[in-house]
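S.K.: Need a 3D model of the sequence below.
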Amino acid sequence: MQRPWGLSGPEFLQLYWIGLALAVLVAIVVRVRVRAGHSASPERFLDMDELAYLAGGPRRVVETAIARLLTSGELRTSRRGAVQATSTGLPLNAVDRAVITDSQRYTNRTVDLMIPAVAKDDVVTAIGRRLEEMGLVVRPEVAKSAARKGSIALWVLFAIGVVRWFNGRAIGAPVGYLSLLLVLTGVLALLLMRRSKHVRTSKGNKVLDAARTTSSRAAMPDEALYAGAAGLVLFGGLAVYPDLAVRSSLLASSSGSSSGYAGGDGGSSYSSCSSSSSSCSSGSSCGSSCGGGCGGGCGG
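M.R.: Below is the predicted model of the structure:
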């Protein structure tokens, strides 16, 4: 049987490497372009729930609301991670009301059940749509299409390699290196087809970075948006809730609930404040750097 395209083994492998590099480059370019984003709404400041969505998606919105309600006394926790509404009568925003409604609907509602349920509520998904219109996050269908289109070249190259592999086997030619290349191509194609469930645009990353910078000096009165436990959870999830007892109770039933957004957002900037509740009570290590977050979280 003749070799297809009249290429020797080394020549084909050389061209295959070039094709693989180009295919990966195409996939990267497609992803970068979809993250560029285009705004259809005027610039404005984001509220806490919008920033939470930008930082960690709909789950982070619910986590931030839970932290806000625990601080205000609208929610209380049990040792097994259940949360219960206390109905103090304080004014609540739409997301807070959704959390309270969910906690009242079930007995001994744990946060690992509450978070995904409320994350699908219309008040939370509406936040995502607003951020999409502002060009801060990528529409899920657009992100999915970009991931699929970006991997097409790799799958075409993989198909060509498979044809060559069968031809090589038929004529008794060595196919060891080609087999390794096919495995590499398949792995790369699968990885590049994967996408984050929620993807920020480059503009969204800039807005979030600016918010993080502001949060580092959030003790100022005009920057109270980031103060308290909710301000910490907004950026780092429930894993950085400042009160150790409450955090342990919440995380006992919600492992993985602080999943990242668009590649993940850690809470390392705030770890010094969340290491123990005792550091909050002393007031020495968390006062200004956390914007008062420990005061609100540890007092209750």
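
S.K.: going forward, measure contacts between C-alpha atoms and count neighbours the same way
M.R.: Fine.

S.K.: Quick check: which helices or strands does the regular element (helix or strand) spanning V99 pack against?
M.R.: Per DSSP states H and E, V99 falls inside helix 94-105. Counting by 3 or more C-alpha pairs under 8 Å, 6 or more residues apart in numbering; DSSP states H and E, the packing neighbours recorded for helix 94-105 are helix 48-72, strand 82-85, helix 111-119, helix 122-133.

S.K.: Any buried residues in that helix, and which?
M.R.: Within helix 94-105, the residues scored as buried using 16 or more other C-alpha atoms under 10 Å are 95-96, 98-100, 102-104.

S.K.: Pull out the buried positions in the strand or helix carrying L20.
M.R.: In the assignment (DSSP H and E), L20 maps to helix 9-36. For helix 9-36, burial by neighbour count (16+ other C-alpha under 10 Å) applies to 9, 12-13, 16, 19-20, 23-24, 26-27, 30-31, 34-36.

S.K.: Next, the second sequence, to be compared with the first:
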Amino acid sequence: MSHLRLLCALTFCGLALGVHDVAPIMAAEPADPWPGLVQDIFNNRAMNDGADVLAIEMPYRAEDAAIVPVTLRSKLAPDDTRRVKTITLVIDQNPAPMAAKFELGSDAKVSEISTRVRVNNYTNVHAVAELSDGQLYMVKTFVKASGGCSAPAAKNLEAGNHLGQMKYRQFVRDDQGPASGPREAQIMIGHPNNSGLQMDQITHLYIPAFFIDQLHIWQDNSPVLSMEGGISISEDPNIRFTYVSNGAKTFRAEAKDTSGHVFAKEWKVDNSGS
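M.R.: The predicted model follows:
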């Protein structure tokens, strides 16, 4: 009986000890970074529900965390007298959460912007539009992806051969008029856009951050779109957008990177509507 009592006592102590030890190990829910980001990025300004103002589209589960597509679309009604002045894209759990801030030309009526971003952890992604009424309007979505900021740039070895090369594509839309009306275009820039978190596979040293941090786009001399970029924009940045043509004969873009390089190019615009 004494051996049985000892065994029971040890078993009870072990169970008690197990419960005691497990409790502190149970992971608490990670703190929501969004309130701090509102303070840091938006100076703690009030956020309004943006469901009727802006839409954000991203895959719920990304196929490749280093090139996650994102589309930002204005939902303002045609008779709404307000206009979207800026859209800020925030990837909450990324090392540098502010992925990009887009400033929309006052006359270009940009209604949609698409690009590709890196996502480092499962995260909420917020888009915040500032309207001409001075108010901020926020929407969000959730993305399951991880490791995007540290994933090696696929074209890093050939970066010197295509660094700063810029391409322009114009897309035909069913609702596009012969000289004006909605148009869709894309600007692509050859650049590794190193995040600073990627490791050289040969030296095992971290590659310094090196990315496009400014992009400006005009039709003739009228601003269409500008972007302040960060480490979350994927390599070989491309921006696809919908705007209203003013009948311009040329389209031009200028980009700058964190090493001071300036890349600029101009293209002729096809106004035939075909």
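
S.K.: Mind telling me the TM-score for this superposition?
M.R.: Their TM-score after superposition, calculated using TM-score structural alignment, normalised by the length of structure 2, is reported as 0.25; 124 aligned residues with a C-alpha RMSD of 6.8 Å.

S.K.: can you state the direction angle for the helix holding V99 of structure 1 and helix 111-119?
M.R.: 130 degrees (axes from the mean of the first three to the mean of the last three C-alpha atoms, to 10 degrees).

S.K.: Run through who's touching helix 94-105 of structure 1.
M.R.: Under the criterion C-alpha atoms under 8 Å, 6 or more residues apart in numbering, residues 49, 61-62, 65-66, 69, 74-75, 83-85, 109, 114, 118, 121, 123-124 lie in contact with helix 94-105 of structure 1.

S.K.: 7 Å instead, please
M.R.: 65, 83-85, 109, 114, 118, 123-124 (C-alpha atoms under 7 Å, 6 or more residues apart in numbering).

S.K.: Distance to V246 of structure 1 for these - can I get that in a markdown table?
M.R.: Shown next, in a markdown table, are those (distance: C-alpha to C-alpha, whole Å):
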| residue | distance to V246 of structure 1 |
| --- | --- |
| A65 | 15 |
| V83 | 10 |
| Q84 | 13 |
| A85 | 15 |
| R109 | 15 |
| M114 | 16 |
| V118 | 20 |
| V123 | 26 |
| V124 | 24 |
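
S.K.: can you tell me which of these lies nearest to A229 of structure 1?
M.R.: A65 (10.2 Å; C-alpha to C-alpha).

S.K.: Tell me the spacing between the nearest residue to that closest one once chain neighbours are set aside and T71 of structure 1.
M.R.: Nearest non-adjacent residue to A65 of structure 1, counting by C-alpha to C-alpha, 6 or more residues apart in numbering: D96, 5.7 Å away. Separation of D96 of structure 1 from T71 of structure 1 (C-alpha to C-alpha, to the nearest Å): 12 Å.

S.K.: Repeat that for V29 of structure 1.
M.R.: Distance, V29 of structure 1 to T71 of structure 1, using C-alpha to C-alpha: 44 Å.

S.K.: Check L180 of structure 1 too.
M.R.: Look at L180 of structure 1 and T71 of structure 1: by C-alpha to C-alpha, they are 56 Å apart.

S.K.: okay, the two: which has more neighbours?
M.R.: Taking neighbours as other C-alpha atoms under 10 Å, L180 of structure 1 and T71 compare with T71 leading, 21 against 11.

S.K.: Double-check that one against C298; I have them as touching.
M.R.: No - at 8.7 Å, T71 of structure 1 and C298 do not qualify as touching, with contact defined as C-alpha atoms under 7 Å.

S.K.: count of neighbours near K265 of structure 2?
M.R.: Residues contacting K265 of structure 2 under the criterion other C-alpha under 10 Å number 15.

S.K.: Not counting its neighbours along the chain, what's nearest A185 of structure 2?
M.R.: Counting by C-alpha to C-alpha, 6+ apart, the nearest residue to A185 of structure 2 once its immediate chain neighbours are dropped is Q170, at 4.4 Å.

S.K.: what's near enough to touch that neighbour?
M.R.: 184-186.

S.K.: ok, L215 of structure 2 to T242 of structure 2 distance?
M.R.: 16 Å.

S.K.: let me redo that: I113 of structure 2
M.R.: Counting by C-alpha to C-alpha - I113 of structure 2 and T242 of structure 2 are separated by 7 Å.

S.K.: Ok, V143 of structure 2 next?
M.R.: Where T242 of structure 2 is concerned, V143 of structure 2 sits at a distance of 24 Å (C-alpha to C-alpha).
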